[in-house]
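*Asks:* From the sequence below, what's the structure:
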Amino acid sequence: MSDWSEGYVNGIDYTYDYYRELSPLAAKLALLNAGIACDSGATGVSCELGFGFGASTNIHAAASASQWWGTDFNPAQAGFARELGRASGANVHLFDQSFAEFCNRSDLPDFDFIGLHGIWSWVSDENRRLIVDFVRRRLRVGGVMYISYNTQPGWSQIVPMRQLMTEHAEVMSAPGNAIASRIESAIEFVDALVDASPGYAAINPAAAGRIKKLKEQNRNYLAHEYFNRDWQPMLFSEFARWFEPAKVSFACSALYSDHFDTFNLLPAQIEILRRIPDVRFQQSVRDFVINRQFRKDYWVKGPRHFEAPERKIALRAHRVVLVSEPDSIVLRAGGSLVEQDLPEAVYRPLIELLADRQIRSLGEIEAGLQARGISFAPMLEAVMVLVGKGDVASAQEEDAMERALPTTTRLNQYLIESSTGASRVRNLASPVTGGGLHVQPFHLQMLLARLKGRHRPEQWAEFLLENLVANGAGIAKREGGVMSEQESLAALTDEAHSFATNQLPGLRALKVVD
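*Replies:* Just a heads-up that it's a prediction; the model follows:
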């Protein structure tokens, strides 16, 4: 492992995933619901530390009127991210510097929003101190920090096994073996060890299930999640002490389902937490109740708390839009407890109102549902739950949309044209939501066919089949085997017509494609 990696896994790519929590606009609704004023939005100055391949940074830069800065120490990842930035022409400044180099640059602006996804758990204490000092110096008063990290007690049973895997990768693999090979061997070893009924597994029964699940997960993700030299799940109270010098305060969870106790807690648990006035201790106890493994939170420097009437005014002005096909929305949701059915009497009228995909403020939605006897509180909860499920998203103001349209158009064209490559970004940018939307790989290739002048679904299916044949690939049958070319064309044609009827109108309404 080379010195520049500072103990962080290299030699195997991280994922190209997109994280909507890194959007300042996504933070705004969560903060308003928590009763906290939020000035950072689509037109601020933002930063992501440890951006990976830069999907989130570039989508948010292209899809909003904001300026984005960031760094990722891995030059291959930073190079790809900068490629996306050049394609969009967005106001984005990306570097392949260490935190020590980047955080001490003299040309950095102050930021309205600073985001870190996962990276806190995988870096050394020295880098953590650099991050805290960076937030202290560069986050503006009233600014928002998004951070996610591995937390206790959810990792408690697997920590010894994780250490055993990393030790196996270091001492049991042949010199020069690639990290992917070392990971595979380590997983096979601990799986065999658990099957041999060690005493550890007997008193930690959940560990066996976790090991079995590892075998099914993406190896690129596992490399970065489990095999870094520095890896530390942290109690909430310990994390909060780290950030005391930065003068930021916990505001709310970035997981929208966390805002509603009925999805996460039993009545007796709610009562215990209600009796705890200290926010830090309450969050620590909540993590034990839920057995939380991963936190996603928003913190604010100098939060301004609304009075109840002021909060309602701000919420009523907030705008949202439907992003899923109305008929595809499943009225079930869950948090740490089992999934629950969502009340049809509230959710169906809300979805019907939003089905035309017009942007509406929460005040307009409230007015539209009054005749159905739905008041503000259940309407707000339903909107928040649907946002958390990915069926609804916050919407930008018109001027921000207009400014973002050229950059999203260029970025989306680049991503669509790259869609035949392996392991690439599978999200496109929307100037309406200021964020990204997941698009299935086959649908990306149908959009590519449209770009190439093939306008009918039958032509899209032919285009996909040509690519499959050229790559020696095929479509698997449910009963086993591979479809013939004739069967494949029929299946692809059906899928193309479904895409034209269901998904494409939504993508056009959200200005993802024309």
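
*Asks:* switch to C-alpha atoms for all contacts and neighbour counts from now on
*Replies:* OK.

*Asks:* Run through the strands of the stretch 1-150 of the chain in chain order.
*Replies:* Remark: strands assigned in the stretch 1-150 of the chain by DSSP state E, counting those that start in this stretch are 45-49, 67-71, 92-95, 111-117, 139-150.

*Asks:* gap between the shortest one and the chain center?
*Replies:* I take that to be strand 92-95. Distance of strand 92-95 from the chain centroid (C-alpha atoms, centre = their mean, to the nearest Å) equals 20 Å.

*Asks:* ok, and what's touching that strand?
*Replies:* Applying C-alpha atoms under 8 Å, 6 or more residues apart in numbering, the set of residues contacting strand 92-95 from outside is 58, 61, 67-73, 78, 81-82, 85, 102.

*Asks:* can you do 6 Å?
*Replies:* Outside strand 92-95, the residues that touch it by C-alpha atoms under 6 Å, 6 or more residues apart in numbering are 67, 68, 69, 70, 71.

*Asks:* And residue 511, how close does it get to residue 425?
*Replies:* Separation of residue 511 from residue 425 (C-alpha to C-alpha, to the nearest Å) stands at 18 Å.

*Asks:* and these two? which has more neighbours close in?
*Replies:* A count of neighbours by other C-alpha atoms under 10 Å puts residue 425 above the other of residue 511 and residue 425, at 22 against 18.

*Asks:* That one: what's it in contact with?
*Replies:* Applying C-alpha under 6 Å, 6+ apart, we find residue 425 in contact with residue 16.

*Asks:* could you dump the strands of the stretch 1-150 of the chain to a markdown table with distance to residue 451?
*Replies:* Shown next, in a markdown table, are these (distance: least, C-alpha to C-alpha, whole Å):
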| stretch | distance to residue 451 |
| --- | --- |
| strand 45-49 | 32 |
| strand 67-71 | 29 |
| strand 92-95 | 26 |
| strand 111-117 | 33 |
| strand 139-150 | 36 |
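
*Asks:* one more to line up against the first:
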Amino acid sequence: MPSCRRAVVPSAVPRSAFLGGGVITDTGYVTDIDYPDYFHSQMSPLLLSSLCRLAGFDAVRPEPGFTYLELGAGAGMTTAVLAAANPEGRFVGTDFNPRHIAAGTQMIRAAGLTNASFLECGFADLAEGKVALPAFDYVALSGVYSWVDAEQREHVLTILDRHVKPGGVVYINYNAMPGWAVSAPLQRLILEYSEALDGGVLHRLSATREWVDRLVHADGRFFSSHEAALRPRLDSFGQWADGYVAHEFINRGWQALFHTDVARAVAGAGLEFAGSVSPVRPLRRTPEQRKLFEGITDRALREVVADFLDDTQFREDVYVRQPRRLSPRERGEWCDEVGLCLTERRGAMHLHTVSSRLLNPLLDALEQRPMTFTEIAQVPAFSGLSMAAVVAFGERLTAEGWTSPYLRSAQANSAEPAWRLNRVLAERAQTAAPQSAHYALASPVISSGVPLNFIQAQVYLALTGDDPGLGADTVERVLARLHDCDIQVEISGNAVKRSSEVTRAEAVDILHAIRDSRVPVWRRLRVLAGE
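*Replies:* Below is the predicted model:
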């Protein structure tokens, strides 16, 4: 593994062209605004291995000593959370933005994580072998594959060919066609207009938002003809965090991709498509839609047909390198090891989306402890179901965010690294702008993380600090933050109001509701220090 926490090579960051005061690299990639802090639970090594192995592929397992590479790691939150939740693995995050690398390095140092490192380097440097890296069991890219130009994507393919082990797993999240067919012209318009302006990215972004709003209200035919399809994209452009919007809308290399193009490209690196992180789509098919797949044996073509049926805008593809097929016995052995852990409180679940005949008995069992799929199959309500049906039901719950994969052998892992990082993340989250970051708490039970918002962070810090009773000091801090943030919040009785209007009594109710709903989950996941 790299011996340094932060490696800088002379050609790590491509030379830049200064367009209107904003730094855009010669690859067309924006660098003068940082990408927001996000945790992506879909990139969990356990989730990726479980998806592949349950689908019958002999993919790597997250066994002690496994290696994990995140390409385009941003400020490093996902790499850090996964490293803390998997202390037996070794993690490397790369990015060519030096501010991202500095932030990620500071995070892992503050938490004392010794199994993670960050490297400042571009894809070209890795592809050309200028940075010494080992072979990896897992490689993950979130978003960046469709944000860089064709040359950079070729570098990514070279990296995968050179550094993914046989049986290794690759996760690629990207903007997809045909879901972006209507919005792609909007992205191009935003790019062209913003590049014609003077000033830095934040100034140009603000001016472009105002201009696009005027354009929409000028009753342009393109907008009126596609209003329903464009509305979600216009809302995200106007309201989402600046760092995300800049990367999504004003990268010149940006391109929405068809699944077939991605699958054929990575096939050159010996990678075979194993499945999608979200398995919910087939469950929503009508009988007429299911018939459309009859006679289509090409897996890539089946995925594209599904994308047209679903108007897919973002794909989360998982690939395995040079895999062999697992025997029925081997698949059964994996079901003896892997299963589900409940990661949400029962009252928050929408029971109408799945069979309550199966769900309620399973929740009763999972509230007691995590269970392997073999153990779940022995719950009386599941009697008579095939193991494939049991697994499919569990994958549905995970896709809904109610459960997370659980590996029995990982339960002996130390929780200390997770507790140290969780303190660091909670301290950051309590002061973060609500829409600028998606924080998480690391859990050694699920080898991943669970979401954490800025109010929950206050509760976490109080419970693990000197105010377990959520006293006056904590209430005043939360009330001050709510008044600073002009957002909508839910108070008792499911009423919604502006946070600037929340009273002290309502702030107390909010804190107690979080304590009552999240603390049992946190204890189940061992994210609270000392428990």
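
*Asks:* what's the TM-score for these two chains?
*Replies:* In this superposition the chains share a TM-score of 0.89, using TM-score structural alignment, normalised by the length of structure 1; 493 aligned residues with a C-alpha RMSD of 2.6 Å.

*Asks:* Tabulate the contacts of strand 92-95 of structure 1 in TSV, adding columns for distance to residue 279 of structure 1.
*Replies:* What follows is those, written out as TSV (distance: C-alpha to C-alpha, whole Å):
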residue	distance to residue 279 of structure 1
67	33
68	31
69	32
70	31
71	32
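
*Asks:* May I ask which of these has the most neighbours?
*Replies:* Going by other C-alpha under 10 Å, residue 71 tops these with 26 neighbours.

*Asks:* Please pull up the equivalent of it in structure 2.
*Replies:* Counting by TM-score structural alignment, residue 71 of structure 1 lines up with residue 94 in structure 2.

*Asks:* ditto for residue 11 of structure 1
*Replies:* Residue 11 of structure 1 maps onto residue 32 in structure 2, by TM-score structural alignment.

*Asks:* Leaving aside the residues adjacent along the chain, what's closest to its match?
*Replies:* The shortest distance from residue 32 of structure 2 to any non-neighbouring residue, by C-alpha to C-alpha, 6 or more residues apart in numbering, is to residue 23 (5.2 Å).

*Asks:* quick one, strands of structure 1?
*Replies:* Listed in chain order, the strands of structure 1 (DSSP state E) span residues 45-49, 67-71, 92-95, 111-117, 139-150, 248-253, 294-301, 319-322, 332-333, 340-341, 360-361, 392-394, 427-430, 435-438.

*Asks:* Need the winner for burial among those.
*Replies:* strand 427-430 (a mean of 28; mean count of other C-alpha atoms under 10 Å).

*Asks:* Which position in structure 2 pairs with residue 36 of structure 1?
*Replies:* Aligned partner of residue 36 of structure 1 by TM-score structural alignment: residue 57.

*Asks:* Number of residues surrounding its match?
*Replies:* Count around residue 57 of structure 2 with other C-alpha under 10 Å applied: 25.

*Asks:* Show me what residue 247 of structure 1 lines up with in structure 2.
*Replies:* Per TM-score structural alignment, residue 247 of structure 1 is aligned with residue 270.

*Asks:* Show the contacting residues for its match.
*Replies:* Residue 270 of structure 2 neighbours (C-alpha under 6 Å, 6+ apart): 321, 322.

*Asks:* Give me the distance between it and residue 506 of structure 2.
*Replies:* 57 Å.

*Asks:* And for residue 192 of structure 2?
*Replies:* From residue 192 of structure 2 to residue 506 of structure 2 the distance is 46 Å (C-alpha to C-alpha).

*Asks:* Could you do residue 512 of structure 2 as well?
*Replies:* Residue 512 of structure 2 is 10 Å from residue 506 of structure 2, by C-alpha to C-alpha.

*Asks:* ok, now how distant is the match of residue 247 of structure 1 from residue 466 of structure 2?
*Replies:* 54 Å.

*Asks:* now do residue 80 of structure 2
*Replies:* Residue 80 of structure 2 is 26 Å from residue 466 of structure 2, by C-alpha to C-alpha.

*Asks:* count of neighbours near the closest residue to residue 33 of structure 1 other than its chain neighbours?
*Replies:* Spatial nearest neighbour of residue 33 of structure 1, chain neighbours left out: residue 315 (7.2 Å); criterion: C-alpha to C-alpha, 6+ apart. Using other C-alpha under 10 Å, residue 315 of structure 1 has 20 neighbouring residues.

*Asks:* corresponding residue for residue 315 of structure 1 in structure 2?
*Replies:* With TM-score structural alignment as the criterion, residue 315 of structure 1 matches residue 335.

*Asks:* cool, and residue 139 of structure 1?
*Replies:* Using TM-score structural alignment, the partner of residue 139 of structure 1 in structure 2 is residue 164.

*Asks:* before we move on, what about residue 494 of structure 1?
*Replies:* Matched by TM-score structural alignment, residue 494 of structure 1 corresponds to residue 509 in structure 2.

*Asks:* Tell me if I am right that residue 236 of structure 2 is in a helix.
*Replies:* Yes - using DSSP: H, G, I helix; E, B strand; the rest coil, the assignment for residue 236 of structure 2 is a helix.

*Asks:* what residues are up against it?
*Replies:* By C-alpha under 6 Å, 6+ apart, residue 236 of structure 2 has no neighbours at all.

*Asks:* Can you get me a residue count around residue 197 of structure 1?
*Replies:* Neighbour tally, residue 197 of structure 1, other C-alpha under 10 Å: 11.

*Asks:* ah, wrong one, I meant residue 409 of structure 1
*Replies:* By other C-alpha under 10 Å, neighbour count at residue 409 of structure 1 equals 23.

*Asks:* before we move on, what about residue 333 of structure 2?
*Replies:* 12.

*Asks:* before we move on, back to that, of residue 80 and residue 466 of structure 2, who's got more company?
*Replies:* residue 80 (30 against 10).

*Asks:* rewinding a little: does the match of residue 315 of structure 1 touch residue 376 like I think?
*Replies:* No - with contact defined as C-alpha atoms under 6 Å, residue 335 of structure 2 does not reach residue 376; the gap is 9.8 Å.

*Asks:* how about the strands of structure 1 in JSON lines, adding distance to residue 417 of structure 1?
*Replies:* Shown next, in JSON lines, are those (distance: least, C-alpha to C-alpha, whole Å):
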{"stretch": "strand 45-49", "distance to residue 417 of structure 1": "26"}
{"stretch": "strand 67-71", "distance to residue 417 of structure 1": "24"}
{"stretch": "strand 92-95", "distance to residue 417 of structure 1": "21"}
{"stretch": "strand 111-117", "distance to residue 417 of structure 1": "28"}
{"stretch": "strand 139-150", "distance to residue 417 of structure 1": "32"}
{"stretch": "strand 248-253", "distance to residue 417 of structure 1": "36"}
{"stretch": "strand 294-301", "distance to residue 417 of structure 1": "33"}
{"stretch": "strand 319-322", "distance to residue 417 of structure 1": "27"}
{"stretch": "strand 332-333", "distance to residue 417 of structure 1": "35"}
{"stretch": "strand 340-341", "distance to residue 417 of structure 1": "40"}
{"stretch": "strand 360-361", "distance to residue 417 of structure 1": "33"}
{"stretch": "strand 392-394", "distance to residue 417 of structure 1": "26"}
{"stretch": "strand 427-430", "distance to residue 417 of structure 1": "12"}
{"stretch": "strand 435-438", "distance to residue 417 of structure 1": "16"}
